[in-house]
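Undergrad: 3D, please:
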Amino acid sequence: MTLNVTAAPSFTVALSPDSLRIVAGTSGTTTLTLTPQNNFTGSVSLALIDAQGNAPQGIALSPTSLNVSGTNPVSQSLTIAVASSTNPATYRLRLRATSGSLVREANLTITVATTPSSGGATWTQRVFEPLTLNDVAWGNGLFVAVGDDGTLATSSDGVRWTTGSVAPGVGLWGVTFAANTFVAVGNQGKIYTSTNGTAWTERSSGAASAWFDVTYGATGGNRFVAVGTGRGGGIVAISSDGTTWSMQTLSGSSAFFGVAYGNGTYVAVDISGRAYRSSDLTTWSPAVVTTQNELLDVAFGAGTFVAVGRKGGIFTSSDGATWTPRSSGGTDNLQEVEYVNGRFLAVGDNGTILTSADGVTWTPQSSGTQRTLFGVAFGTNTFVVVGGGGLVLGSSDAASWTPRTSGWGVGFHGVAFAVNTFVTVGSKGLVLASSDGATWQRRSVDASVFTYFKDVTYGAGSFVAVGLEENPLPVPVVFTSSDGLRWTRRSLPTNTEPLLNGVAFGNNTFVAVGSRGAIITSNDGVTWTLRNSNTSQGLNHVAYGNGVFVAVGSLGTILTSPDGVTWTPRSSGVTETLAGVGFGANTFVAVGLGGRILTSSDGATWVPRTSNTSRYLYGVAFGNGLFVVTGDGTILTSP
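TA: Predicted coordinates:
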């Protein structure tokens, strides 16, 4: 007799973005992606709930249902309306999707802000964090580091690094190398493999949640083992080759953040302070390690398992069953521990690096940074530690550390706001997007690393980014996008100056400005026409508001125009280079060299403001109730 078992229809839900900043009395949008599984069809009810399962006061969702009729994922734009009486605060909510007995949820954070009143006079500095590197491994003569938004950084010597991406939009938490294969794991249940560290293939893990760590061991016939979190607790995935994975949920466990192999035993640690051990990858036995610390990682070396966690917690065990607390000498959270080149290295918050020969006695080392450190590897006689802001540290002895560049510390030169999204552009063809002006994610653009974007704006249904490409001689470039995700390069007049610095949209017209007074205009972002500015000064940026275009440039140059064709010079009162100008809340804001900020209500008369920074400021935009200025490694907001 043959028994056929059919999986029950189901679905998954995801939100992008999952964090919004909304001014009280206005609304914001996010996109829901519902993916049907096992031929699911029918009506799905949607609702916003708080931590207690109640509807939040003053925050409304629309629409409150959708229909699924096919097998393809369904995308639905959701509007979040915030009443004017809603208190300014951060609301951590969940979108609940219900169809009969099926209930699926996705997190959504709403930050409610008040209506701005300072008009660009008061500014707050935001430190822009280049993409964080979460883990690093050594194999086949290559260091491979992975991190936020699918970030990839590779190096053959730990000194010179090349950047790339495994999977844009997918946060990667762990990477290991074994059996001639790199395996990287991360959010959305994603697992990727590579034999060379540069070309990656997605594998199916059977999970939709997050994998946080991965290791390799000989027990059970040489297996990769990944651990993470699922709806029912901690999850484990097992594979003999990194290609095909089988998953199991460990009942009663919490999210697993670390896994290690040693002495014929796998040990996984969870955030409830427990260690689960297995010798056959089938049966797992729990042991209480601590009731005071969440455990974040575990390693094996010198016959000893070492687990680390929050508040400086360190614990050792010879078998994964009985654990002894050890003194770390500090209270900073320890994010990762590895046994490399005959010693344990533990790294964590505030630049913490600890070393130990046996896991019992630990020595602090000076990292020279306050950034959080997440990953450790050893190769070519070099220790490598990676962390926040794309930081890479190198050392030959694990005691003296030298900062290296991972290639992610780029400058940003323009920002625009539309469809509830900030878009900023910069060097190396890099484009980032944000819903709140504080948290940024990389977007994919088909531009070479020799492309330098200088500005971006939105109008007529498109984002337009301008700059230059060294090919090898500099040539001007214009890229357009309808959603900030996918970008197309456009043709320009043959006599256009080689550098376009700024672009704006108004009066149904795009205006781009550049070197030696260059100005070009377009009605659609596709076809462009040269215009005469009557100046030879370099023009760095342009904005539109109150029926006026305003262009700024070298030596404090300011020009105004009602249509982008005829231009009039204005007095700025300064001689510093002005690099950017934007408009919002009935105010023009110009920014530039030395942290210079000027404001104007009409583009003709300008008032200096205090920025509290001396960094070079490049771009400014207004949206969701605040001005956002970007510059050399910095972001300012007002109010």
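
Undergrad: make it CA atoms for all contacts and neighbour counts henceforth
TA: Fine.

Undergrad: show me the contact partners of the helix or strand where L15 lies.
TA: Assigned by DSSP states H and E, L15 falls within strand 10-16. With contacts defined as Cα atoms under 8 Å, 6 or more residues apart in numbering, strand 10-16 is touched by 30-40, 97, 102, 104-108, 208.

Undergrad: now the helices for the stretch 351-500 of the chain?
TA: Taking DSSP state H, counting those that start in this stretch as the criterion, the stretch 351-500 of the chain carries no helices.

Undergrad: here's the other one to compare against:
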Amino acid sequence: MGKPFEGTRWTKWITGFRLNGIAYGGCIDNKKVFAAVGDGGILLTSSDGTKWATKTLRSSLRVDNLKAAACGGGLFVVVGDNDAIFTYQDGEWRSPYQMTIGSGMTLNASLRGVAYGSVARHHGQEIRFFAAVGAVAAAGDSGVVFTSSDGVTWKVNHPSSSPSLFGIANGKDLFVAVGKNGAIFTSLDMANWTKQTSGTKEDLHGVAYGGNLFVAVGKNGAILISPDGVNWQGGTSKRPKSLHAVTYSEDHSAFVAVGQDGTVLASSDGITWEELYSEAGEMLYGVACGEGRCVAVGDGIILTST
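TA: The predicted structure is shown next:
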């Protein structure tokens, strides 16, 4: 069992940046860091969630709005608008997607979520992928999935009848993507995607896996849980605020969700949720946990638990 959140205090930091996502992991110079991304290509990194280094990522001469980040396989991957994919390799941030497919072959996809994890084993060997999800405006905002086994070479997949996709997570050798109008798609091989029944028409903005459970959150306080990514049922939050992101804290053995008006919720089972914080006022778009603390980011602010 992890340490409960009782007595946890949150410190609010004013940044002046709109931050859309955050991830935690040991993928930058072999150091464990929080990496927050935002509009204008902004990237903030911190080892403790209190002191932050600032950098701007550019794709060629263009500065992209960055939406999400993930750590895995020794790599940090950041995604965003206009096909933006950046990977931290050999001490620097690179844009491998542009280099892989060549100039003039972009989809102009808006990528909103990224995750790293394994799929079903082939001949006893575990295969791991990065998967980024989003939408292509030119195709009527249809859903799109970018996949890569190395963070450098990326393939594009359009799940059949998928609307815009906003979030993705991995657990039990399964990728789960969520999106507009309650859409949930799952894949065991990163090539074939199966549409699941969510039981809601609310937009689902984020999904996470931990403690043998998937949790998806979304508009108007929508919360769904599933033990297998296939069968879903609803949880209950105290306030019907829209939720934009969810993560699992190993240190607290709990899910943490953030969203509208600075709302921060926590749950050990995905069913009953406790409000941890609601004083920021600003919208929160991302959350990550590590080293005993959680960090939430949003419209010009960072919240750090202590």
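
Undergrad: any idea what the TM-score is?
TA: Here the TM-score for the pair of chains, by TM-score structural alignment, normalised by the length of the second structure, is 0.83; 267 aligned residues with a Cα RMSD of 1.8 Å.

Undergrad: thinking again about what came up before, please spell out which residues along the strand holding L15 of the first structure are buried.
TA: Within strand 10-16 of the first structure, the residues scored as buried using 16 or more other Cα atoms under 10 Å are S10, F11, T12, V13, A14, L15.

Undergrad: need the next SSE after that strand, C-terminal direction.
TA: strand 19-23.

Undergrad: check contacts around the equivalent of D349 of the first structure over in the second structure.
TA: The pairwise alignment with the second structure assigns D349 of the first structure to Q260, based on TM-score structural alignment. Q260 of the second structure is in contact with K241, S242, L243, H244, G281, E282, M283, L284, counting by Cα under 8 Å, 6+ apart.

Undergrad: which one is Q260 of the second structure nearest to, not counting chain neighbours?
TA: With sequence-adjacent residues excluded and distances taken as Cα to Cα, 6 or more residues apart in numbering, Q260 of the second structure is closest to M283, at 4.8 Å.

Undergrad: what is the nearest of the buried residues of strand 10-16 of the first structure to D319 of the first structure?
TA: T12 (38.9 Å; Cα to Cα).

Undergrad: show me what that closest one lines up with in the second structure.
TA: In the second structure, nothing lines up with T12 of the first structure, judged by TM-score structural alignment.

Undergrad: next one: T12 of the first structure from V74 of the first structure, what distance?
TA: 10 Å (Cα to Cα, to the nearest Å).

Undergrad: what do these two both touch?
TA: L34, T35.

Undergrad: counterpart of stretch 38-57 of the second structure in the first structure, which residues?
TA: So stretch 38-57 of the second structure sits over residues 147-166 in the first structure, by TM-score structural alignment.

Undergrad: for that stretch, buried residues please.
TA: 147-159, 161, 163-166.

Undergrad: helix or strand for the closest residue in space to I635 of the first structure that isn't next to it in sequence, just tell me which one.
TA: Excluding the flanking residues, the one nearest I635 of the first structure by Cα to Cα, 6+ apart is R126, at 4.5 Å. R126 of the first structure belongs to strand 124-127 when assigned by DSSP H and E.

Undergrad: check which residues of that strand are buried.
TA: Q125, R126.

Undergrad: do the same with stretch 304-316 of the first structure
TA: So, applying 16+ other Cα under 10 Å, buried residues of stretch 304-316 of the first structure: 304-316.

Undergrad: try stretch 299-306 of the second structure
TA: Of all the residues in stretch 299-306 of the second structure, those buried under the rule 16+ other Cα under 10 Å are D299, G300, I301, I302, L303, T304, S305.

Undergrad: and the residues you listed as JSON lines, adding distance to D203 of the second structure?
TA: What follows is these, written out as JSON lines (distance: Cα to Cα, whole Å):
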{"residue": "D299", "distance to D203 of the second structure": "20"}
{"residue": "G300", "distance to D203 of the second structure": "24"}
{"residue": "I301", "distance to D203 of the second structure": "24"}
{"residue": "I302", "distance to D203 of the second structure": "24"}
{"residue": "L303", "distance to D203 of the second structure": "25"}
{"residue": "T304", "distance to D203 of the second structure": "27"}
{"residue": "S305", "distance to D203 of the second structure": "28"}
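
Undergrad: inside strands: which ones of these?
TA: D299, G300, I301, I302, L303, T304, S305 (DSSP state E).

Undergrad: tell me the spacing between the third one and G206 of the second structure.
TA: Yep, that's I301 of the second structure we're talking about. From I301 of the second structure to G206 of the second structure the distance is 20 Å (Cα to Cα).
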